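[1] My questions concern the predicted model and sequence given below.
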Amino acid sequence: MTKKALITGITGQDGSYLAELLLEKGYDVHGIVRRSSSFNTERLDPIFQDPHDSDRHLFLHYGDLNDGVNLINLIREINPDEVYNLGAQSHVRVSFDQPVFTGDVTGIAAMRLLEAIRSAGVETKIYQASSSEMFGATPPPQAEDTPFYPRSPYGVAKVYAYWATKNYREAYGMFAVNGILFNHESPRRGETFVTRKVTRAVARIKAGLQPALHMGNLDAVRDWGYAPEYVEGMWRMLQHDTPQDFVLATGTAYSVKDFVRMAFEHADLEWEKYVKHDERYERPTEVDALIGDASKAERELGWVPKVLPPDLVKIMVDADIQQLDDERSGRKVRIDH
């Protein structure tokens, strides 16, 4: 029998890659999208436009993580084998400007989804997208048993969702897992996130369309991986014999300055000529270093990242240069990476 999966946040970076992965594995994939006055499903275009799509099954449903009744009805209707909760307000800097909204859709909404599954009486497995931002000020390396010390409303909301997931697992015997993912990027990353902001600016500067790149803290250290590999890790967590929490990370440490330097060098540009400091992009409380220890995922899931930051930077810069070239020549842009 064909497996069914439900993905919240299916129109985002991770959601689109996960949908592709599950379709390739023969799933029927259902996604929840918010009703909007404009189309926001461009990351799913590679699926809809695939000429070999006849045997694939993708279904989109209007809904919202703030609407518990609608969630219950959807879950009963779909009766999914697996649920992946990727929906959230996921921008850390924005969470300082919209802390209450972030707390609702990133934190409380996870509880709302868990309760909807319980109330619907559906036997399913659920993946909760947790975040390395939960560790915050706790020194690296960070693993599954590292204490949390969040430094943003986003991190606080993710801690709430983490403990809600763990509580429902223990209280109701649900197959509920937390995937504690460190930063993972791709050409599908939103343009306001720092990595994509950098690679897009490199493409525009090289083309003479942008004079400079304004950045905040360049000294923050992060563990950057490649998003398509990380969504496979999500899937592997739900195939495990028992529900457990896992860290996914590369174990490498690069500063924002390192990322900037590598991106500009790949385009044969000197980054110091173009990068300007702008305090508007500083966070009120900064997270100095996030470096993950994914040895448990390697040991129990067989998950090992292959794309490390230097290659990730090249993938993203090349994709943004190509996208800009396509836009300027009038060709339809399609992000397949």
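    Now that the structure is in, tell me what you want to look at. Residues are numbered from 1 along each chain as shown.
[2] okay, CA-based contacts and neighbour counts for the rest of this
    Fine.
[3] where exactly do the helices run in the stretch 151-300 of the chain?
    Applying DSSP state H, counting those that start in this stretch to the stretch 151-300 of the chain gives helices spanning 153-172, 194-206, 227-239, 256-266, 295-301.
[4] Need those helices in a markdown table (columns: mean neighbour count and distance to Val313).
    Conversion of these to a markdown table gives the following (neighbours: other Cα atoms under 10 Å; distance: least, Cα to Cα, whole Å):
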| stretch | mean neighbour count | distance to Val313 |
| --- | --- | --- |
| helix 153-172 | 21 | 25 |
| helix 194-206 | 22 | 8 |
| helix 227-239 | 21 | 13 |
| helix 256-266 | 20 | 6 |
| helix 295-301 | 16 | 24 |
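[5] okay, now the one to match up with it:
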Amino acid sequence: MIHIGKIALITGITGQDGSYLAELLLHKGYEVHGIIRRASTFNTSRLDHIYADPHEETRLFLHYGDLSDNEQISNIIYNIHPSEIYHLGAQSHVRVSFDTPEYTGDITGLGTTRILETIRKSGQDIRFYQASSSEMFGATPPPQNEDTKFWPRSPYACAKVYAYYMTCNYRDGYNMFACNGILFNHESPRRGETFVTRKITRGLANIVAGKQKYLYMGNLDARRDWGFSPEYVEAMWLMLQQDKPDDYVVATGQTNSVREFLEESFSYAGLNWEDHVKIDAKYFRPTEVENLIGDADKAKRVLGWKPRVSFKDLTRIMMDADFRAAGLTPIGEGDAALEKLYPDKWWKAD
């Protein structure tokens, strides 16, 4: 383990990326702080295994806060004096953003401004990472890179474009070390169950286990550039280790449709997806993003980052994990691929 001794603050630490990032930073010797919302139920399941390890020194601390409350956010930053802030917190579900546009704008957009303004006022030397999104490109034809114009197609994407430009503005106007990571879709066994990839793998595992018969889907023709979340949080960390702040696209450069994700997953389980999938209009978006393909050449050149997990392996990794979660024996090809690619992986098994 590398003993760096830095202090990091992560918003959205209870999410997929936040939990992997926390593990990566702990592995590198950081003291890690995370902001969580106060709720009537615990929502720290992705982090519980860190506390469960009796051999792990406690260097993970959670604070109650809300991105809509500037005073809470400011107090946390002033009190812990982080050297790095990774801002991953947001209302991050694209379809839900159409139903809650004002809330999405407040949390996903203005939440970023609240953190940036707190950093500016604090006078502390803090490096800031903003979780930008490929959804900002929207209807712009692929491939998309750092010079591609934005054409957002959802309230979520509009809020992310606002947050992106505010990050650039604070970097240019106040000489802050602030970076935008424009991450394309990235998945894992920790992906939220309402997101399409996890909805498919979890639903399929339940179908095999006899717990449900059908999977209800929306647009199957939408094409996305899907990568593996642990690899993408490594790119986040690399951005804040550079001499100068900049913006980077993080992607695989390969695109696949939702239909192809269904085909890959169901064939792995030995089933025909058409026998178990029904289309439900309520899952369609008012405006759709048809095709995203990221060009991550800059991240490869400057950061030395590159993706290793293929689309096929990604589906198998997620399927094996959801088979286990459903009480089934994993087929094992996903587990084997992960062991081959990451024999000494820094994150705990999912």
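    Ah, there it is. Just so we're clear, the structure is a prediction, and the values are computed from it rather than from any experiment.
[6] thinking again about what came up before, want to try a markdown table for the helices of the stretch 151-300 of structure 1, with distance to Glu185 of structure 1 as columns?
    Below are the helices of the stretch 151-300 of structure 1 laid out as a markdown table (distance: least, Cα to Cα, whole Å):
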| stretch | distance to Glu185 of structure 1 |
| --- | --- |
| helix 153-172 | 18 |
| helix 194-206 | 7 |
| helix 227-239 | 5 |
| helix 256-266 | 12 |
| helix 295-301 | 19 |
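[7] for those, which one sits closest to His337 of structure 1?
    Closest to His337 of structure 1 of those is helix 227-239 (Cα to Cα; 8.5 Å).
[8] what about that closest one, how far off from structure 2?
    With mean Cα distance after the TM-score superposition for structure 1, helix 227-239 of structure 1 departs from structure 2 by a mean of 0.3 Å once superposed.
[9] which residues in structure 2 does that helix match up with?
    Per TM-score structural alignment, the counterpart of helix 227-239 of structure 1 in structure 2 is residues 229-241.
[10] just to revisit the earlier point, of all the helices of the stretch 151-300 of structure 1, which one is nearest Tyr281 of structure 1?
    Nearest to Tyr281 of structure 1, of all the helices of the stretch 151-300 of structure 1, is helix 194-206, at 9.9 Å by Cα to Cα.
[11] Identify the residue range in structure 2 corresponding to that closest one.
    Using TM-score structural alignment, the residues of structure 2 aligned to helix 194-206 of structure 1 are 196-208.
[12] swap in stretch 274-289 of structure 1?
    Under TM-score structural alignment, the match for stretch 274-289 of structure 1 in structure 2 covers residues 276-291.
[13] what's in contact with the matching stretch?
    95, 98, 135, 138-139, 141-142, 153-154, 213-219, 221-224, 255 (Cα atoms under 8 Å, 6 or more residues apart in numbering).
[14] Same check on stretch 90-99 of structure 1?
    So stretch 90-99 of structure 1 is contacted by Gln89, Thr102, Thr106, Ser152, Pro153, Tyr154, Gly155, Phe193, Tyr281, Arg283, Pro284 (Cα under 8 Å, 6+ apart).
[15] Now distance to Leu65 of structure 1 too, for the residues you listed, in a markdown table please.
    What follows is these, written out as a markdown table (distance: Cα to Cα, whole Å):
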| residue | distance to Leu65 of structure 1 |
| --- | --- |
| Gln89 | 11 |
| Thr102 | 12 |
| Thr106 | 9 |
| Ser152 | 21 |
| Pro153 | 18 |
| Tyr154 | 16 |
| Gly155 | 18 |
| Phe193 | 23 |
| Tyr281 | 29 |
| Arg283 | 27 |
| Pro284 | 28 |
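[16] Specify which member of the residues you listed is nearest to Ala319 of structure 1.
    Nearest to Ala319 of structure 1 among the contacts of stretch 90-99 of structure 1 is Phe193, at 15.8 Å by Cα to Cα.
[17] Please tell me how far that closest one sits from Arg200 of structure 1.
    Phe193 of structure 1 sits 11 Å away from Arg200 of structure 1, going by Cα to Cα, to the nearest Å.
[18] Next: Lys166 of structure 1.
    Using Cα to Cα, we find Lys166 of structure 1 at a distance of 38 Å from Arg200 of structure 1.
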